[in-house]
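> Sequence below, structure please.
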Amino acid sequence: MAERHGLPIGSVERLTALLGALEAEPHPPTTICDPARAVDEHLADSLSGLRVAGLRRAGRIADLGAGAGFPGLALALALPAASVDLVEATTRKGEVMERLAAAAEIHNTRALSLRAEELAAFEGREAYDVVTARALGPLVVLAEYASPLLREGGVLVAWKGARDPAEESAVARARARTAMETVEVLDAHPYPAARSRHLHVLAKAGPTPRGLPRRPGMARKRPLA
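Sure, this is the predicted structure:
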């Protein structure tokens, strides 16, 4: 895995430490803690995002709904020159991610106990090159979350399952209200048993539209399309 993705020297040992810390965590924010499964379903899946050129070049990354720290922790280890913010509203999950990062000696991350809308309203506004989101919600909701966080030209990388034409068309219909448009959808095969995995890459094609971010919760309650 390290060779395939061109990871830094020492990455194998640090990834092993990360999985060991996750397995030992007494209150993990994920049901997949067994290293034999987690190496595929967390690490390999997360690192599949490195196929996106904009992600490899990113200086600042915000991982939304970071949960147990994936893909954010894996990407931070793979991209030591990048600064990765693990955005997770639940404080307890943020504390777990901090312990995992310490165990794996990942020093280019910080856990932020905020919702995406709260971050975008203050220090995070138009501050990021890339926003990542893994199994977090509908694409149009993710586009709304990402837009005010991204600089113009920045990208959202969303890890999703099977393609949904209705979900993808909603992104196009909301373009004027999010300034986000789909650039490509990549088939992803991060490990042999993976099925129907896709990486959706959306670019911010203009300034942040007025009215974004909306109040926390509105993106899900009343989607823009």
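> Every contact and neighbour count from this point should use C-alpha atoms.
Noted.
> Can you give the distance of stretch 32-46 from its chain's centre?
Its chain's C-alpha centre lies 16 Å from the corresponding centre of stretch 32-46 when counted by C-alpha atoms, centre = their mean, to the nearest Å.
> buried ones in that stretch?
Ile32, Cys33, Pro35, Ala38, Val39, Asp40, Glu41, His42, Leu43, Ala44, Asp45, Ser46 (16 or more other C-alpha atoms under 10 Å).
> I'd assumed Pro207 was in contact with Thr178.
No: between Thr178 and Pro207 there is no contact under C-alpha atoms under 8 Å: 9.1 Å.
> Can you give me every residue that contacts the residue at minimal distance from the centre of the chain?
By C-alpha atoms, centre = their mean, the chain has its centre lying nearest to Thr132, at 2.6 Å. By C-alpha atoms under 8 Å, 6 or more residues apart in numbering, the residues touching Thr132 are Ile61, Ala62, Asp63, Leu64, Pro71, Gly72, Leu156, Val157, Ala158, Trp159.
> quick one: which of the residues you listed is nearest Ala146?
Among these, Leu156 lies closest to Ala146 (C-alpha to C-alpha), at 6.5 Å.
> Let's see this one next, to set against the first:
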Amino acid sequence: MRSCASGLRPGSRCGAGTPRSSRPSRPCCPPGPRRGHGCARPRPRGAAARLAHGRQTWRRRSPYAPAVPAAHVQARLQELSVRWALPATAPGQLATLLTELELEPSSVTSVRDPAVAVDVHVADALSGLAVPEVRTAAAIADLGAGGGFPGLALAAALPAARVTLVESVGRKCEFLGRAASAAGLHNVEVRHSRAEEWRDGLGTQDVVTARALASLAVLAEYAAPLLRDGGALVAWKARVAPAEAEAGATAAGIVGLEPRPPVAVEPYAESGRRDLYVYLKVRSTPERFPRRPGMARKRPLAG
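Here you go, the predicted structure:
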């Protein structure tokens, strides 16, 4: 195929009937190798393509400031490691998770730059360690795991715990599996399922976590059937209206949970106060739960 600078017949896209002598000598398309049809440059492939796409997407969508050097991220991970008494392997695993999140081409979260995600995702997730039941859990299920937080961060912090990431979106499950494998988190299992349909998980979990997933009433209904007696639901919340807290307590009572006072945390300097809402399973959940998928949101038990 001839380039746009060659003499095309009148009526062609670049010619349009203009005499050759009056056309610009510069080609219409930038110089460089051409592949297939047109004048496009070769596109990067593999990790380079994922990195380029990830950075372009972040620049378009993120409301946060430009990236800070990687040294800041490493230093911040070390600070978090000291604050929460993490195992020696955790900072490196968390750094790998941040890299995987940045390189991921699909939209699993809007915050992907490591300099921002180290606080918005990692520090926020690790604040769950302020709840004693999380620290001592042998089996944790993270509902609506999405981009992997808090579940993946807790898996790095608690290598002796079995962490199940429950996610209903297939492409997010694929990312979670890749990220866990890259970080060497052998205590992670990914379940492609809705919480209501995870039958193998009924009555098996010490802790169920949820972050930015649903109202407290809905979360109580999701979590209760999965918890063993004495287990705990831990929900990450920034602000909860009194009506939502009241509805959560009412729904919790129906499914065998009992609310505890919220645990106030400040994951990072700019976060302000956050609350971890904790519900303990004090009696068996009625056999009619879990209800059919979608019913907890469509017809909540309270509120």
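> Would you mind reporting the TM-score between them?
After superposition, the two chains reach a TM-score (TM-score structural alignment, normalised by the length of the first structure) of 0.96; 223 aligned residues with a C-alpha RMSD of 1.0 Å.
> The residue nearest to the centre of the first structure matches what in the second structure?
Mapped onto the second structure by TM-score structural alignment, Thr132 of the first structure lines up with Thr209.
> From the structure, what's the count of residues near the counterpart of Ser110 of the second structure in the first structure?
The equivalent of Ser110 of the second structure in the first structure is Thr31 (alignment by TM-score structural alignment). Around Thr31 of the first structure there are 9 other residues, counting by other C-alpha atoms under 10 Å.
> Likewise for Ala68 of the first structure?
25.
> Quickly find the element holding the residue lying closest to it once chain neighbours are set aside.
In this structure, Ala68 of the first structure finds its nearest non-sequential neighbour in Pro29, 5.2 Å apart by C-alpha to C-alpha, 6 or more residues apart in numbering. Using DSSP states H and E, Pro29 of the first structure maps to neither a helix nor a strand.
> Same check on Asp206 of the second structure?
Going by DSSP H and E, Asp206 of the second structure is in strand 205-211.
> so after that strand, what's the next helix or strand?
helix 216-223.
> Report all helices and strands that that following helix contacts.
strand 227-237, helix 242-255, helix 295-298 (3 or more C-alpha pairs under 8 Å, 6 or more residues apart in numbering; DSSP states H and E).
> Wait, Arg162 of the second structure touches Thr136, no?
No: with contact defined as C-alpha under 8 Å, Arg162 of the second structure and Thr136 do not form a contacting pair (11.5 Å).
> Among those two, which residue is more densely surrounded?
Neighbour totals were compared for Arg162 of the second structure and Thr136, and Arg162 leads with 19 against 14 (other C-alpha under 10 Å).
> Next up, the contacts around that one.
Arg162 of the second structure touches Ala138, Ala139, Ile140, Ala155, Asn187, Val188, Glu189, counting by C-alpha under 8 Å, 6+ apart.
> can you pull the contacts of the residue nearest to Ala68 of the first structure?
By C-alpha under 8 Å, 6+ apart, the neighbours of Pro29 of the first structure are Gly67, Ala68, Lys93, Val96.
> before we move on, what about Leu280 of the second structure?
Neighbours of Leu280 of the second structure in contact, by C-alpha under 8 Å, 6+ apart: Gly230, Gly231, Ala232, Leu233, Leu257, Glu258, Pro259, Arg260.
> what's the counterpart of the fourth one in the first structure?
To tie it back to what came earlier, the one meant is Leu233 of the second structure. Leu233 of the second structure maps onto Leu156 in the first structure, by TM-score structural alignment.
> Does that match touch Ala205 like I think?
No: contact criterion C-alpha under 8 Å: Leu156 of the first structure and Ala205 do not qualify, at 11.5 Å.
> The two: who's more crowded?
A count of neighbours by other C-alpha under 10 Å puts Leu156 above the other of Leu156 of the first structure and Ala205, at 34 against 19.
> And that one, how far from Leu142 of the first structure?
8 Å (C-alpha to C-alpha, to the nearest Å).
> Likewise for Ala38 of the first structure?
25 Å.
> now swap in Glu117 of the first structure and tell me
Taking C-alpha to C-alpha, one finds Glu117 of the first structure at 11 Å from Leu142 of the first structure.
> and if you look at Ala104 of the first structure?
According to C-alpha to C-alpha, Ala104 of the first structure stands 29 Å off from Leu142 of the first structure.
> quick one: which of the two has more around it?
Higher neighbour count among Ala104 of the first structure and Leu142: Leu142, with 25 against 21, using other C-alpha under 10 Å.
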